[in-house]
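1. Take a look and give me a structure for this.
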Amino acid sequence: MDVTNAVRYWEEWDVLFPTMQKMKAEGNKVPQFCFWSFNGPAITVVQDLYEKVYKAGKYKDLWFYWDGKPLLLYNGTPSVDANGQGIKHPNPNYDPAAKTDPNHPHYGDPDYTEENYLDYTREVKDFFTLRTMWWGYYEWAGKRFIGTEDNWSFGYDLGNDKVAAMNPDDLVSRHLGQKEEAAVTPAQHPSSLVGKSWSREKGEPELNDQDLPVPTLVPWLGKTVEHPEGYGIYFQERWDEALHADPQFLYINDWNEWTAGKYQPGDGKTTHFMRRDSPYFFVDQYNAEFNRCIQPMKGGYTDNYYMQMAQNIRRYKGARPIPELKGKSSIKIDGDFSDWKETDVEYRDTIGDTFHRNHKGYGGLVYVNDSGRNDIVTSKVAVGDSSIYFLAETNAPLTAHTDANWMLLLLDADKDINTGWHGYDYLVNKTVTDDKKTTLMKYDKEQKENPWQKVADLTYRYNGNQMEVEIPRDILALQGTSFSFDFHWCDNPADLVDPISLCVNGDSAPNRRFNYRCIWSE
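-> Here you go, the predicted model:
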């Protein structure tokens, strides 16, 4: 939780943390939290957080532990911050009597005798695992900083010649001499002119009249592309370096920093910004090239950075093997569902992600989305002699099959992104005939007006919160004694323009552009 500017968001946390606990109780995986303090009266801020959250034992099941204790990211030299020196840290526990009265329970204890804290309290030092974290400068507070003992970075100052000249492994912070933490960011600050398309070899590309990069070479593609800001050139370079270093901890910065602060020098002066004299500047985010955000955006490069992050986290942490489905089953499509109990491979999705939205944004804008309908939570696959069977289960009883875009099942039978509709070759339930019969459609790119063409009628049933459907194996070309394919459930997308259509409205299982993979052998 970012409190680096000394602002505590108590009202927001009192909503966020109980919501996380509720999600956890529902069976969802949720993150754990720690706090990060730095600027302003950091000692006072930390003491406040310690007393109101940690000492009080609030949200204990959500605390993030590191090295056996709750982690606190802080300013190890609190007399110096990003705004200067001489910061005072008011002590809310100050008691003059503690300095003069020998009978006072805290007599002589500097945690109580000083009107302003001179250091973090003994309680804080004993309770937390402490790490300083700030931008990866070569020097900070008069000392070498980046890559040193217990000094973590939230990004690297690669616009600085000394930092850029360092071996990537030497950027990694140490603890007891061992590599502990590396930072991975999609870019740096706009003022450093290190954007999302910057690379060590080429630097920042030439910018057009909108301060966006001109067509640029993407190294791993080996070709020059339009809108290189969508390809994560800087991001992947940092990932590759971090994966090679393989420290104990990666700090990824940041998820959401979309609020753009525009600043002016004042008095009619200009400042150097974007390779020109400018009457204004932006510090953290400016445009699609100069921001450090990973959160998916509307339009532009959509969720590219999220998918890139997920891919690289898997490379860093590893991933469980895909469960394999073995043997044949005989499923009767009758709406009873009891014959599915013997199928133990289950594909899961987030519970509760059809929650309706109605919330204020900036400038009078209100975000409204009430498209959440059937919350898909689990699904199964079974294979018989001549058919493949699918089961979907929702968190509440299914709505009527007459609803638009109801319980769509997309199939990538050949696991080839270059065939079908963005890889999906078949679609179930685009047209539902009645409560017992639905359709299977195949994508035909030659049919420009109506590319989804019917290839078969299918038998299906739904009852309560479950639905099952049977598809002939020969139609899908999934024959033999073993095969694999990908599939994706969704409900109530507004349209089927591209895979992002599955991410914005209704529900999608699995989330966003991911697929489930069924691996079967006889």
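2. C-alpha from now on. contacts and neighbour counts both.
-> OK.
3. Tell me which helix or strand comes right after whichever helix in the chain runs longest.
-> The single longest helix within the chain, with elements called by DSSP state H, is helix 10-26. Beyond helix 10-26 in the direction of the C-terminus, DSSP states H and E gives the next helix or strand as strand 35-37.
4. tell me what that next one is packed against?
-> With contacts taken as 3 or more Cα pairs under 8 Å, 6 or more residues apart in numbering; DSSP states H and E, strand 35-37 sits against strand 2-3, strand 69-74.
5. The shortest one - contacts with which helices or strands?
-> In this structure, strand 2-3 packs against strand 35-37, with contacts taken as 3+ Cα pairs under 8 Å, 6+ apart.
6. T185: which of the helices and strands packed on strand 35-37 is closest?
-> Closest of these to T185 is strand 2-3, at 16.0 Å (criterion: Cα to Cα).
7. now the strands for the stretch 351-500 of the chain?
-> Applying DSSP state E, counting those that start in this stretch to the stretch 351-500 of the chain gives strands spanning 357-360, 366-369, 376-383, 387-394, 408-412, 426-432, 437-443, 452-463, 466-472, 482-491.
8. Could you tell me how many residues sit around T402?
-> Neighbourhood size, T402 [other Cα atoms under 10 Å]: 12.
9. nearest residue to it other than its sequence neighbours?
-> Spatial nearest neighbour of T402, chain neighbours left out: V432 (7.3 Å); criterion: Cα to Cα, 6 or more residues apart in numbering.
10. Can you give me every residue that contacts the one you found?
-> The contact partners of V432, by Cα atoms under 8 Å, 6 or more residues apart in numbering, come to H401, T402, T438, T439.
11. Quick one: neighbours of the nearest residue to W198 once chain neighbours are set aside, just the number.
-> In this structure, W198 finds its nearest non-sequential neighbour in E204, 4.3 Å apart by Cα to Cα, 6+ apart. As a burial measure, E204 scores 19 neighbours (other Cα under 10 Å).
12. Next: S153.
-> 28.
13. could you measure it against Y50, distance?
-> Separation of S153 from Y50 (Cα to Cα, to the nearest Å): 23 Å.
14. and if you look at P323?
-> 43 Å.
15. quick one, which of those two is more surrounded?
-> Y50 (19 against 14).
16. give the contact list for that one.
-> Taking Cα under 8 Å, 6+ apart as the test, what Y50 contacts is V124.
17. isn't there a helix covering it?
-> Yes: with DSSP: H, G, I helix; E, B strand; the rest coil as the criterion, Y50 is part of a helix.
18. compare with the first, here's sequence two:
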Amino acid sequence: ADQVGPPRPDKVVAMFYFLWQGGRHASLYDISEILADPDRPWGPRGAFHFWGEPALGYYRTEDPYVIRKHAEMLSAAGVDVIVFDVTNGLTYDTVWQALCDEFIRLRGLGWNPPKIAFLAHSHSERVVQHLYEVLYKPGRYRQLWFRWQGKPLVMSSDRGLPDETAAFFTFRESWAWTKPNGWFGDGRHKWPWLDHYPQRFGWSINPDTPEQIAVCAAQHPISAIGRSFHDGKEPPLDARRPEAGWCFAEQWRRAHEVDPAVVFVTGWNEWIAQRFLKEANKAPSQLAGKPLAVGDTYFVDQYDAEFSRDIEPARNLPWDNYYWQLVAEIRRFKGARSLEPIRQAAITVDGRFDDWQAVAPEYRDWRGDPARRDFSGWGNNHYRDTSGRNDIVIAKAARCDQGIAFFAATADALQLPADGRFDDWMVLRLDADDDPTTGPLGCEICVRRRNDTPQAVVEYCRVLTDGIDLETPEGAFAVRSGMTPVERRVLGTVPLGVGERALEVVVPWSYLAAPAAESGDVPNVADRPKRVLFQWSDGIPPEDDWRAYMYSGDAAPLGRFRYVAIRRNDSKP
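-> Below you'll find the predicted structure:
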């Protein structure tokens, strides 16, 4: 809250969400692999090609684990509603039904997944009428409907619809670009999904009161407006930085200036585009800034890491950068709660946990989120992940005379590792020096159980950068993403209290202060860290990279998020 202000509950963030990866697809084509290997053929004309590999693999959208992970990531980011793309006249009924079924199940576990809406364009009257008949009129998934001005929202024109259908919805017509296209008019009841900077806003009652604005990560390869586009131009090839998010940042800057009620972000998970061949005397004339000759291959919406607009993390460039950029921008737009300092408490590490009952604050994680996946993807891919074991749901921290005490509780009885190895069992990772480059994924202290004993080993972990070019995007990303060698040094052992569904540990002050981690000295009160970022994980080896903490086992909190144990600004530890 100190950086972004208090929560603004009247602000809404919508995300363009794509359903067309659903269904079975025997063939798989990846543009990035084809461009890297001249001997690899293109898919047939009209075939869908991935621009790159998603971090979750070449998934089908019906995959329950993918749906669950999307719900978790989007909710954590602060997205309020996902808007399904049905602009091409298809409605993908089996796909959105699978998603809604899983969202309803998650609501039963206490989750708050985003609400849903639809964006129609081609044959919009037929598409909207169909959705009304199969979804809205029967009242299916009513808990998930996103309502605007008291009615379910549909982003479409109301032209040609029966009176009953037209009266049921709040309509906001949507398409790309607000000028010079005539569809936008004066902007009343118009919600664009894409626009050039500086974007124009749609309005409803007063033309001086912004209702909605679009924010995009990029536009199209055939217009050469990529992720690096800013200040009115696309940089030359050697100056492009798709991982830097320049276009996204510029568009968000405009959104913050306008400060509308709704920001509509394009987009989450488009990933694929159809292959076309250039025809004589027909557009387009170029692809990614290069001229097209008759017969050349081109793609309209997605092409490579630069000319794509997915915010969902990719396995390679631009990795997860856009997700965390999204998180930061939504915090600036919607505000955030103030951090509650941890309190002094007399904690005895005995595995009984009575002394934790009154301790606050309480940090929570989603119930039912450990990785359990078994589903087919595109091509011959089948994705299986059984790393989910213990479901961490509550964490706490408290100041005590010896150091900071940490507590974690699970939804069910703790499961011990089947192979007897405790390397990835209920691991506590700490960032006490506030430096994201010191340790893997920013955490320079690792606390894990010492075999099957009531003790935990405390390690100091330092990222090794020898031989890594920190000036390259790949090198800089590797250092802060757990993708480099790590030097580990045991600082000592501490008691570990383990119960049926919880565990506790006290990490001494001498281990928490960065200078002390090197020297072993007990720091003065003034030198003790003012805040410690922490994360519990299970089923994730501590040496794994960013993808594991986002998609494997269970991490509380998710991915690069951290709980914050902040000390009061006083003379006490």
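19. picking that back up, run a quick check on the residue nearest to W198 of structure 1 versus S192, I expect a contact.
-> No: the criterion here is Cα atoms under 8 Å, and E204 of structure 1 misses it with S192 at 10.0 Å.
20. sorry, back to before: burial-wise, tell me which of the helices and strands packed on strand 35-37 of structure 1 comes out on top.
-> Among those, strand 69-74 has the highest mean neighbour count (mean count of other Cα atoms under 10 Å), at a mean of 21.
21. Pipe the helices and strands packed on strand 35-37 of structure 1 into a markdown table and attach distance to W239 of structure 1 per row.
-> What follows is these, written out as a markdown table (distance: least, Cα to Cα, whole Å):
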| stretch | distance to W239 of structure 1 |
| --- | --- |
| strand 2-3 | 23 |
| strand 69-74 | 22 |
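22. For the stretch 251-400 of structure 2, which segments count as helices?
-> 321-334 (DSSP state H, counting those that start in this stretch).
23. circling back to that earlier point, and the residue nearest to T402 of structure 1, what pairs with it in structure 2?
-> Taking TM-score structural alignment, V432 of structure 1 has R450 as its aligned residue in structure 2.
24. rewinding a little: next one: the aligned partner of the residue nearest to W198 of structure 1 in structure 2 from I225 of structure 2, what distance?
-> Structural alignment places E204 of structure 1 opposite E234 in structure 2 (criterion: TM-score structural alignment). Separation of E234 of structure 2 from I225 of structure 2 (Cα to Cα) stands at 6 Å.
25. same check, this time on V127 of structure 2
-> 30 Å.
26. Kindly report the same for A413 of structure 2.
-> From A413 of structure 2 to I225 of structure 2 the distance is 52 Å (Cα to Cα).
27. How about K334 of structure 2?
-> Taken as Cα to Cα, the span from K334 of structure 2 to I225 of structure 2 is 28 Å.
28. Between these two, which is the more surrounded one?
-> Higher neighbour count among K334 of structure 2 and I225: I225, with 24 against 19, using other Cα under 10 Å.
29. so what's the alignment partner in structure 1 of that one up against?
-> Aligned counterpart of I225 of structure 2 in structure 1: V194 (TM-score structural alignment). Counting by Cα under 8 Å, 6+ apart, V194 of structure 1 touches L158, G159, A187, Q188, G203, E204, F290.
30. Please look at the last one and S197 and confirm they touch.
-> No: under the criterion of Cα under 8 Å, F290 of structure 1 makes no contact with S197, lying 9.1 Å away.
31. on that earlier part again, element containing the match of I225 of structure 2, please.
-> Here V194 of structure 1 is assigned to no helix or strand, by DSSP H and E.
32. State the distance from it to M307 of structure 1.
-> 22 Å.
33. What does M426 of structure 2 correspond to in structure 1?
-> So M426 of structure 2 corresponds to M407, using TM-score structural alignment.
34. hang on, isn't that match packed against L427?
-> No: look at M407 of structure 1 against L427 with Cα under 8 Å: they stay out of range, at 10.5 Å.
35. More neighbours: which of those two?
-> Neighbours of M407 of structure 1 and L427, each counted by other Cα under 10 Å, are more numerous for M407; the result is 28 against 24.
36. out of everything not next to it in sequence, what's closest to the more buried one?
-> Per Cα to Cα, 6+ apart, closest to M407 of structure 1 is D491, 4.6 Å.
37. what residues are up against the equivalent of the one you found over in structure 2?
-> Under the alignment (TM-score structural alignment), D491 of structure 1 maps onto D538 of structure 2. Applying Cα under 8 Å, 6+ apart to D538 of structure 2 gives the contacts G388, R389, N390, D424, W425, M426, V427, G553, D554, A555.
38. ok, now T386 of structure 2?
-> T386 of structure 2 touches A371, R372, R373, G553, counting by Cα under 8 Å, 6+ apart.
39. Equivalent analysis for I322 of structure 1, please.
-> R517, I519.
40. how about it, what's its match in structure 2?
-> I322 of structure 1 maps onto L339 in structure 2, by TM-score structural alignment.
41. repeat for D277 of structure 1
-> That one, D277 of structure 1, aligns with L292 by TM-score structural alignment.
42. what residues are up against the nearest residue to that match once chain neighbours are set aside?
-> Closest residue in space to L292 of structure 2, ignoring its immediate chain neighbours: Q286 at 4.8 Å, by Cα to Cα, 6+ apart. Q286 of structure 2 makes contact with I222, S223, L292, according to Cα under 8 Å, 6+ apart.
43. how about CSV for these, with distance to T465 of structure 2 added?
-> Shown next, in CSV, are the contacts of Q286 of structure 2 (distance: Cα to Cα, whole Å):
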residue, distance to T465 of structure 2
I222, 39
S223, 39
L292, 42
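44. Compare these and tell me which has the most neighbours.
-> Ranking these using other Cα under 10 Å puts I222 first, with 24 neighbours.
45. is it true that that one touches K278?
-> No: I222 of structure 2 is not in contact with K278 according to Cα under 8 Å; the separation is 11.4 Å.
46. what touches both of these two?
-> Counting by Cα under 8 Å, 6+ apart, the residues touching both I222 of structure 2 and K278 are P284, Y298.
47. contacts for stretch 515-522 of structure 1?
-> Taking Cα under 8 Å, 6+ apart as the rule, stretch 515-522 of structure 1 contacts 322-328, 347, 381, 383, 481-488, 509-510.
48. Could you pull out the buried residues of that stretch?
-> By neighbour count on 16 or more other Cα atoms under 10 Å, the buried set for stretch 515-522 of structure 1 is N515, Y516, R517, C518, I519, W520.
49. The second one corresponds to which position in structure 2?
-> When structure 2 is aligned by TM-score structural alignment, Y516 of structure 1 is paired with Y563.
50. matching residues in structure 1 for stretch 129-149 of structure 2?
-> Using TM-score structural alignment, stretch 129-149 of structure 2 pairs with 47-67 in structure 1.
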